[in-house]
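Student: Predicted coordinates and the sequence they were generated for:
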Amino acid sequence: MPSVEPGSDKSASSPKAGTADNISAAERELYGGRLRYDQSSSSSTAIRRTVEKYLGRHPGEREALAGLLAALDRPVDATARTTLPGQITCSAVIVDRQGRVLHLRHRVTGEFVLMPGVRIAPEDRTLLAAALRATVEEAGIAPNALCLTRQLLGSPIDIGVHDEAAHPPIGEPAHRHYDIRYVFYLADEELPTIARPDEEGSAAQWLPQAEVASPTLRAKLLAARLDGQPEPVNASVLIYDATGRYLLHLRDHKPGVVWASGEFALLGGGRTHDDQSLEGALMRELSEEVPDLRLEDVTPYAVEAATSIDGLSVPVQVFSGRWRGTDRLRLYEGVLLHWFTLDDLDRLRLDAATRDLIHRHAAENPPGIAPDAAPPVWDGSNKAVLNGIGVHLHLEDPEGRVLLGLRHPDSKYAGDTWHYPAGRCEQEPALACLVREVMEETGLVIDPADVELAHVAHVVDAAGVLPLMQLVFKARRWEGVPKVLEPDKCLTWKWWPQHALPERIVPYTRTAIAAISEGRHYSQLGW
């Protein structure tokens, strides 16, 4: 399957495997990133974190959950059956394609009620896993028949509070249940068969959300606008180059903890509540995992089905994007990255669905046919490679201040950073490119006769990126006032004193400004 996984707070520490709190970072793995949802482990500390996040969304319920918070603060196992006067359970709220909620017939009263919760067991990796166990034990619904929702991801929708009567046969007095509820959609259109071995006849009803008896849950369901239609909350990317190779990620070897442990997979990750889109989630994950990777032409390719480490059905949005660089990149998750040809795939520990996906993409995108096919990859050796040519305008006003533009935060290069008016040479002379780029970006008119070459910076921006020869020209005269003509690339133009340049400035731009003032004509950076 495509390698994507819902992620985790990367600022969190990584506890030792095997401890009660070990469901963080790599432990919350599903596919290729790390689990950011509130799928905390079942220790009191982790449950407390989940409850506090929940109260951050619903602060008005703190008083109602005071007893739960007090129980979690006591130096005992809050999940034990003997922990009274309150006990913690987990349950599932299942929504079908018509937006209806599953109700089960109560074994005693015969009324149709929400699915009962189950007490957390030692084998439950997470609270969400306990809720999934409830779907199996209470309704015979396997986790692979369910999927997460975009609105809630893996966060609980509600914490119900209700009183339980005493059970004298087992010596259990009256007590209170705190039920942590998770929402799931049906992965398929067909309603599942409800299997309750101790009952005959119909044991289930699907009721509209407005008829859910719990007032707190009913209000949250309606507010979340849960329509029951599954959609991807995970994203991965097929990274390929002009020669037909694919970049694959070797995952950490943590059997039972990491999905596809020790296998090659696609890079990617899970959407968080802060991500505005799946593509945004993917780009955030890549920036955190492989910060030097700059993809081109990122486009949606396919939606693939996968299965999470808890058995959930996971629809994954697969993107495709080209990378012209090396595979020797800084990697903050997993073991390594490596380019592979199609002939290599059968030799790898690679999920069959991922292998088929790559072959399908390769058949639709054969190498060497793109008119803008990538140049050879530079691997850091001394062999001959193409060098790109960039042009830049060094412009000084009568006070000696230099013109710089603040690049848009979403710019592919140097976002939220100050830089010269600049551009990359196409099929044209460098001076013609300079005149064109300056006019397009600023509206300034310059005559090539008024321009001279002031500095050359030979730059390697990042490991594996092809070198660039950055030509900095100085104009003696110009016409017009700088204007923002490409707001998607530049936010503003400003004249800066050369002794007080902004802190966030492209490094070779700063170098060039200093060199020009000192009369130096050449510099090199990144080699």
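Tutor: Happy to help now that I have it.
Student: Only C-alpha atoms from now on, for both contacts and neighbour counts.
Tutor: Noted.
Student: so residue 270 touches residue 279, yeah?
Tutor: No: using Cα atoms under 8 Å, residue 270 makes no contact with residue 279, being 10.5 Å away.
Student: Comparing these two, which residue is more hemmed in?
Tutor: residue 270 (31 against 21; other Cα atoms under 10 Å).
Student: ok, for residue 401, nearest residue in space, not its chain neighbours?
Tutor: Spatial nearest neighbour of residue 401, excluding adjacent residues (Cα to Cα, 6 or more residues apart in numbering): residue 497 at 4.5 Å.
Student: so who does that neighbour touch?
Tutor: Residues in contact with residue 497, defined by Cα atoms under 8 Å, 6 or more residues apart in numbering, are 400, 401, 402.
Student: Use this one as the comparison:
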Amino acid sequence: MISSDEPSGTAALLVDSRGRYLLHLRDANKNICDPGTWSIPGGGREGTESSREAVERELREETGLAVPLEEFAVVDCLGPDGRTEGRIRVYLGAWDGDANELPCPEGIMFRHFDTATIPYLTMCPWTKEVIDLHQAQAQPPVRPLAPGPARPGGRGRMNLVGVHLYLEQDGKVLLGLRHPDSAFAASTHHFLAGHCEQESAVACLVREAAEEAGLAIDPADVELAHVVHVVDRPGGQPRMQLVFRARRWTGTPEVREPDRCVSWGWWPAEGLPGAIVPYTRAAIEGIRAGRLYTELGWT
């Protein structure tokens, strides 16, 4: 059993070899803690999780990373109402990868910032406290876990799993136009999609369909339609993109997350928009050709 004195929140302070901090821009205009501020990845413990189990899970779900972590500090925080007090156990780690390549299933984006820039950011108060503490203690750099190139047959970078919804109606495919400020595929058409969290791929699909577009889908009506194994460049973050077809659904697509998607539309399969995510186009072409699998970007 986990002690009731153990902080309910966890977070990971990741520093690269240049002394920069990996920060996460939180959603604004939502009922969450410290909306619209730069913070560090983390979240609350679930069930009987220890703090270490929780921070490793949250880091994996939010960034796809699994890096060595050591206990660093415990800080106070406030809940979404700005009054409820809580505590967060913070862990310290190191990572030298490209923040632009990280998935962002929650919030807006990840970026690295040096200490000269941080005072000019709108910071989450307890995150600023953690960084100040790290600076004051003159912590020696933790040896970074460099991403390194993928190695055939070896232990290269872990694959991230994306889940996508293929809906077809009267020969037309449902696509969403992503927000101009989106960290991924800004002003570009894409499937309704999300990253698997602590859930099955089909459960993720059903959840994302409801959250993003107000659609209700029975898992029994879902079937795998295509898989795209994609990498943007050699040595980049590999992604396994699962595309599921829903044979039936209820509801009319509506914009539920306007900070990510500005509109939904039905596009003729033979007349897809020019601004479309490349692997989305490849998946649609593969489905129409009766293929189950496509590779993109691998050499």
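Tutor: On my side now, so go ahead. The structure displayed is predicted, hence computed values, not measured ones.
Student: Once they're superposed, what TM-score comes out?
Tutor: The TM-score (TM-score structural alignment, normalised by the length of the second structure) is 0.56; 195 aligned residues with a Cα RMSD of 3.8 Å.
Student: coming back round to it: overlap in contacts, residue 270 and residue 279 of the first structure.
Tutor: What both residue 270 of the first structure and residue 279 touch, as defined by Cα under 8 Å, 6+ apart, is the set residue 235.
Student: what's the spacing between residue 320 of the first structure and residue 282 of the first structure?
Tutor: Distance of residue 320 of the first structure to residue 282 of the first structure, computed by Cα to Cα, to the nearest Å: 11 Å.
Student: what about the two, which has more around it?
Tutor: The neighbour count for residue 320 of the first structure versus residue 282, taken as other Cα under 10 Å, is higher for residue 282 (26 against 18).
Student: Residue in the second structure paired with that one?
Tutor: Residue 282 of the first structure maps onto no residue in the second structure, with residues paired by TM-score structural alignment.
Student: what are the ranges of the helices in the stretch 1-150 of the second structure?
Tutor: Assigned helices in the stretch 1-150 of the second structure, in chain order: 51-63, 125-136 (criterion: DSSP state H, counting those that start in this stretch).
Student: Please work out which of those helices is packed deepest.
Tutor: helix 51-63 (a mean of 21; mean count of other Cα atoms under 10 Å).
Student: before we move on, back to that, can you lay out the helices of the stretch 1-150 of the second structure as CSV showing distance to residue 143 of the second structure?
Tutor: Output for the helices of the stretch 1-150 of the second structure, formatted as CSV (distance: least, Cα to Cα, whole Å):
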stretch, distance to residue 143 of the second structure
helix 51-63, 18
helix 125-136, 16
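Student: mind checking which of these is nearest residue 162 of the second structure?
Tutor: helix 51-63 (11.6 Å; Cα to Cα).
Student: Provide the aligned range in the first structure for that closest one.
Tutor: Taking TM-score structural alignment, helix 51-63 of the second structure hits no residues over in the first structure.
Student: tell me which strands and helices that helix is in contact with?
Tutor: Packing partners of helix 51-63 of the second structure (3 or more Cα pairs under 8 Å, 6 or more residues apart in numbering; DSSP states H and E): strand 9-15, strand 42-44.
Student: what would these look like in CSV with distance to residue 211 of the second structure?
Tutor: Shown next, in CSV, are those (distance: least, Cα to Cα, whole Å):
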stretch, distance to residue 211 of the second structure
strand 9-15, 24
strand 42-44, 20
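Student: Mean neighbour count, those: which tops it?
Tutor: Mean neighbour counts for those (mean count of other Cα under 10 Å) peak at strand 9-15, with a mean of 24.
Student: which residue ranges form the strands in the stretch 101-250 of the second structure?
Tutor: Secondary structure of the stretch 101-250 of the second structure, counting by DSSP state E, counting those that start in this stretch: strands at 109-113, 160-166, 168-169, 172-178, 189-190, 192-195, 222-230, 239-246.
Student: Apart from its chain neighbours, what residue comes closest to residue 176 of the second structure?
Tutor: In space, residue 176 of the second structure is closest to residue 264, 4.4 Å off (Cα to Cα, 6+ apart).
Student: contacting residues around the counterpart of that neighbour in the first structure?
Tutor: Matched by TM-score structural alignment, residue 264 of the second structure corresponds to residue 493 in the first structure. Contact analysis of residue 493 of the first structure by Cα under 8 Å, 6+ apart lists 403, 404, 405, 406, 482, 483, 484.
Student: Can you verify residue 493 of the first structure is assigned to a helix?
Tutor: No: counting by DSSP: H, G, I helix; E, B strand; the rest coil, residue 493 of the first structure is located in no helix; its state is strand.
Student: which residue in the first structure lines up with residue 230 of the second structure?
Tutor: Residue 230 of the second structure maps onto residue 459 in the first structure, by TM-score structural alignment.
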